[in-house]
Every structure is written in C-alpha cells, then in structure tokens.
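> Fold the following, please.
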Amino acid sequence: MVMLFESSTIKNITIKNRVMMAPMCMFSVEKEDGIVTPFHLTHYESRALGQVGLIMVEATSVTADGRISPLDLGIWSDEQIEGLHTLTSRIHAHGSTAAIQLGHAGRKAKTNQPAYAPSAVAFSEDEAIPTEMNEEKVTETIDAFKAAALRAKESGFDIIEIHGAHGYLINQFLSPLANTRTDRYGGTREGRYQFLRETITAIQSVFEGPLFVRISAEEYHKDGNTMDDFIYFAKEMKKQGVDLIDVSTGGLVQAPIDVFPGYQVPHAETIKKAAQIKTSAVGLITSGRQAEEILKNQRADFICVGRALLNDPYWPKRAAEELGYVIEAPKPYARGWA
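Prediction:
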C-alpha cells in the first residue's frame, strides 16, 4: 500500500489521505474586513478537487489588531462566518477535510492599530517596539482565540490548528528571545508555555474536534529555544490532548536559513519520536517518492505541501503517478485522468 494515500482517523475525523495543504497567507481580502472572497473559494476548492486530503486554510486572525496584514482573513466577527461556511462547504463537496489555522501576529502585526506582544521587544531594528501585553490584554487575547474557535465550529471546520510558529504571538511567548516577562507568562520554559497552555484549554472548552499546533522547532539563534525545549513543549501539548504538531522552523528573528529539500523533516521526526505524538512534515517536499520515504520511515504522519500546491493544484495526482498508484478522479474529470 502507498502510505501517502492511506486514510487516517484522528478523533472523530477521517482524512482520506496523508496530503495536507500547508497554511499559506494569501493576503487577498478585498475590503480589509477579513471576509472570504471569490479568490479564496476558488483557491481552496481547486485543491480539494485536486484530491488533497486535508485543506488547511491560511492563518486567520482572531483579532483585528492581530493581523499580519490588513488583507488577512479574519475570524474575529460573526460577520465573517458566512463566507467561511461557504468555504468549508466547497471543500467538503470534494471529500476533503477542512481545517483552519487560528493566529495572532503579535509584534509582527501590520495594521493601523498598535502592535501588542509578550514584551516590548521589536522584531528587528527597523521595526517599531510593540506594547507589552498586561494580564488583562493576555486574558482578552486568549478569549479571542476561544471565540474564534467557536466561530470555526459554526463555520463547519473539522480541525483547528493554533499558529504557534514563524515568529507570531504564541511563538513570541514561547521564546526567551521575545519573552522577557517576569510574571507567570514568562521566565522559565514552563512560564513561557503558559499562554499556549491556556489557549489550548480555552479552545477545547468549545471545540471537540482534532486540535493541531504549528511550531517553529528551530529559532536559528544561539540564545533561543533548544530541541529539548521543543520536546518539553510537545510533551505538554500531548498531555493537554493536542492531536498533532505541525513542525516548521524560523521566523522569530532575522537569520539566514540553509534551505534544501526536506530541510525541516528531521525536526518533525525528532518531536514525533521523543514526545510520542503525531507530526506533519513540511519544507520543500515536492515529490511523491520524497513524501513516501518520510511516511514509510515513520519520520512524520502527514505531508504538508505548500509551494508545490501553489504551482499545481493537482499535485496529489502527480505524486500518485510517480508512486504507481491510481487515485479516483473527480467524476467530471474521469476522462482526462484515465
């Protein structure tokens, strides 16, 4: 059996294959209102039609002031539910599982409002110093993640992923490079994990489906978190009932990164084995054979495909052909896929 096209059940959700579309910001909202546009419907539905098993919708902001850009999708208002529900309906129509990544940019937010962060530490010398979040703002933001999870449920999403990677708010809380707090949300790694801990608990109080967390398991700085720290975080997430860790790297500080095919896979493998938790692997995974090797050698449980899917919405078909496997064509396309 070709593992890439085996189904997998997590809690109450069966995903038809191990191909996962990576959450990639599209910056395509038209009126800066966070509402789904025709572009989003076409973009995500075409990948579902292309037989991607798990469609992970891009980082969707839980607050208006937490957007990466003014053109981000949003889930901070009930007015955004209708468009998101249409989107999940389109994804489900082709047998794919619909997931959404909930995020807050923290000090990397680019809106007309002040940027908030765990500490008053700028991303770089060229960036403004953010406002340190007091405990009231911390609680308010955790509540925003909870409200967003409830909207995600109402919108028909099967899976929620918390964005704790790429230098955004939760990544900032986790790292000593961005978190210099001395209260219960800072200091030791136990303290730095507290914001994520409370966010997970808040989401689980309103959402019963599978819960993923994306992390950056390498900060590319000598004073950043080590793999031991990430294994600790992963074990804590498992204790809390997180189902899968989506393992990426970088984004917290400006740093050169040696990028090559599969360069982030070892991080997913290490966390999977050390914490005994499901992981997804991402990072220039572009071929079916490459994906199959990762799965067969138990280095990860899902293959997260990003740029290759931007290039080809039918990447699963190409991967299947490379592996000598036939996937069922959407009925209207059967003549062309034969």
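> Please make it C-alpha for all contacts and neighbour counts, starting now.
OK.
> Would you tell me which helix is longest in this protein?
Longest helix in the chain by number of residues (criterion: DSSP state H): helix 135-154.
> how about that one: buried residues?
138, 141-153 (16 or more other CA atoms under 10 Å).
> which among those residues gets closest to residue 24?
residue 152 (17.7 Å; CA to CA).
> That closest one: what's it in contact with?
The contact partners of residue 152, by CA atoms under 8 Å, 6 or more residues apart in numbering, come to 75, 81, 84, 100, 160.
> Next, please give the residue ranges for the helices of this structure.
38-49, 81-92, 135-154, 169-174, 189-204, 227-240, 265-275, 288-296, 307-311, 315-322, 334-337.
> Just the buried residues of the first one, please?
Neighbour-count burial for helix 38-49 flags 40-41, 44-49 (criterion: 16+ other CA under 10 Å).
> ok, residue 260 touching residue 284?
Yes. Taking contacts as CA atoms under 8 Å, residue 260 lies within contact range of residue 284: 6.8 Å.
> Have a look at the two and say which one is more surrounded.
Remark: of residue 260 and residue 284, residue 284 carries more neighbours, 19 against 10, as counted by other CA atoms under 10 Å.
> To compare against the first, here's the next sequence to fold:
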Amino acid sequence: MKYTQLGRTGLKVSRLVLGTMNFGPQTDESTSHGIMDAALDAGVNVVDTANVYGWGENKGRTEEIIGSWFDQGGGRRDRTVLATKVYGSMSREGETWPNEDRLSALNIRRAVEASLKRLRTDYIDLYQFHHIDRLTPFEEIWQAVDVLIQQGKILYAGSSNFPGYKIAQANEIAARRGSTYGLVSEQCLYNLHERRAEMEVLPAAREYGLGVIPWSPLHGGLLGGVIRKEVTGGRRASGRTAEALTDTAVRARIQAYEDLLDKHGLEPGEVALAWLLTRPGVTGPIVGPRTAEQLDSALRAVELELSEDVLTGLDEIFPGPGPSPEAFAW
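The predicted structure is shown next:
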C-alpha cells in the first residue's frame, strides 16, 4: 500500500479509503468484518462511515458494525484512521424532533456522543460535515468543533459535498477566530465521468491545504465495465446506472472508454481508481466493496501505472470542464 499526508496535516493515510455504506444494508456483519480485516491487512488504514449509514429504521447500524469489529481487538482501532460524518437526521420515521439534524452546536455535541457509543471508541480521527448547513453560521460550528478537539473526542474536521466558496468561507472564519485547524479534507463526487469538481472544489482544496477524498469513483458502476458485463452475461446495470445508459451520448462515451481499455488490456474499474490517484490534490478515493473480490480489484489499482497514451485517451473521452473561470468565461 502507498501512503500520503491528509492535506496539510501530519496524518499519514492510505491511497485508498475503505467506504462502509454497504455494511448492514447489503453486506452482513460477518462479511463486513472480513472485508475490514482484509483491507487492514493490505495496508488500508482509513475507514469512512456516517452516522446515518444503515438508513431508514437502521440508521447507525453501520457504525455499530465497525464498533463490534474494533471490539475484537488485535490493534484494529489503533491501526485505523476512523472517519465519520454528521448532518442527516437520526430521527426515526414518525419521531422527528427539532435539533436532531444539521450542524447546530447542540446537534454536533449529541451526534458525536452517539457515534462514539456506536463505534465503541473514545475518539474520532476525522469528523466530517456531510453537507453544508445554510442555517448555522460557521462561528457556531467551529465553537462546537474546538470544544470537541479540546476534549479529545475528535482530532480533525473535514467537509463533504461542499462547494469551493464554502470551503473558503469555512476556513477563513476558522482562521479569524483562531480555531485549531479548520477543514483539513473535502469528500466530494469526483470521477472520470463527473469532473465538475475541477472547476472550483479542487482548486479551493489545494489553496487551503485540504486533502480530497473522492466518493463514487466508479460513478455507481458506470465506469466498472458495465457494457462488457451486459455482453458477457455478467451482472446487468440497474437503477441510475441503467438509466444513464439510455442516454445515447453517455452510452457512446462508456463504450469508447471500455474499447480504449480493452485495447490496452486493462480493467475499467481499476483504471477509474488509478486515474483518480494521478489527480493533483487527491488523497485517495473511497471504495465501497460488497465482497472480498471487489476489494482485491481496488487494491490492484494502487499499483497500476497508466501510460501517457491511456491518460490522453481518457481525457479525450471525458474532457472535463476545465478550471474556472475559463470553464464558463474567457
């Protein structure tokens, strides 16, 4: 496994991040534990989750699965950089109550305590805001975060799904009030097919020293060889991926992508991950394997070196918008 620093921090993290959104809803506890053990054995030291994972009536279930894994001992917690998120409502259906969502100081305080209990640990390495909160000022958010850092309950704060201007606003306010760190990472939608983050988010992250952690690196499976699987009788596309392929322009791009990689004898899913690892400022993409085999494929991507011919071909198929303001102005 290869490692890098998380943004401007001294924290050393693996170039792949293990995402756990499938743990509980699609992957049972025993299999989830096996995947986490295999990832840790391979050197993946970052586990990413969120308090709402498990979804619906099972919100919090994913954190509980991780907590029971930590309880097995063997240095699992000490070797893991643990990242979770706060924002979404943890109220059960029909039990909605004020201050159980968003980023008020009250909800942050309560949410941290609840996550620590489910995760069976006394601290969270990276505590991430799952979305911007248009109702809570950053002064209040940083006050709550600073207290948690002083208490040793979290070490760093990060963002997720933030636009570039909010990254700037958050860190300028943190600096103005003398907060401990400000944001140190941004978790955003970024992949070959969806490159709009290059306009504002990635430049803002680089300017303020945030590590970038892309989610959905295969764009819901669209970049994982979906057309090839259709032809060979493998798992067929469903949901949003199947819907996307009904667009003739999208299907043509994906076909060109798969043809390019067939020409070079490369696996689409591994290339999509390896491409992200060539992007400036990217710490490591989140991979969310449902099985051990999917984890093995993701691990191979870390060692994959893409030739200039392949990189050029990928840019021709998925050119991206380019940086701002040139992407939309002169």
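> Once they're superposed, tell me the TM-score.
Remark: TM-score between the superposed chains equals 0.57 [TM-score structural alignment, normalised by the length of structure 2]; 252 aligned residues with a CA RMSD of 4.6 Å.
> picking that back up, closest one to residue 25 of structure 1 out of the buried residues of helix 38-49 of structure 1, please.
Looking across those and measuring by CA to CA, the closest to residue 25 of structure 1 is residue 40, at 10.8 Å.
> Just list the residues touching the closest one, thanks.
Taking CA under 8 Å, 6+ apart, one finds 28, 87 in contact with residue 40 of structure 1.
> any idea how far the residue most central in space within structure 2 lies from residue 150 of structure 2?
By CA atoms, centre = their mean, the mean C-alpha position of structure 2 lies nearest to residue 215, the distance being 3.9 Å. Distance, residue 215 of structure 2 to residue 150 of structure 2, by CA to CA, to the nearest Å: 30 Å.
> what's residue 266 of structure 1 in contact with, if anything?
residue 299.
> If you could redo that for residue 272 of structure 2, that was the one I meant.
191-192, 217-218, 223-224 are the contacts of residue 272 of structure 2 under CA under 8 Å, 6+ apart.
> Give me the neighbour count for the aligned residue in structure 1 for residue 56 of structure 2.
Aligning on TM-score structural alignment places residue 56 of structure 2 opposite residue 69 in structure 1. Around residue 69 of structure 1 there are 21 other residues, counting by other CA under 10 Å.
> What of residue 9 of structure 1?
11.
> Quick check: chain neighbours aside, which residue is closest to it?
residue 15 (6.1 Å; CA to CA, 6 or more residues apart in numbering).
> how much space between the residue nearest to residue 174 of structure 1 when sequence neighbours are not counted and residue 137 of structure 1?
Distance criterion CA to CA, 6+ apart; nearest residue to residue 174 of structure 1, sequence neighbours excluded, is residue 192 at 4.8 Å. When distance is defined by CA to CA, residue 192 of structure 1 is 16 Å away from residue 137 of structure 1.
> for residue 213 of structure 1, same thing?
22 Å.
> just checking, what's the longest helix in structure 2?
Assigned via DSSP H, structure 2 shows its longest helix as helix 248-264.
> That one aligns to what range in structure 1?
Against structure 1, helix 248-264 of structure 2 falls on no residues (TM-score structural alignment).
> what separates that helix from the chain centre, distance-wise?
25 Å (CA atoms, centre = their mean, to the nearest Å).
> list the helices and strands that helix packs on?
Here helix 248-264 of structure 2 touches helix 226-232, helix 268-277, helix 308-317, going by 3 or more CA pairs under 8 Å, 6 or more residues apart in numbering; DSSP states H and E.
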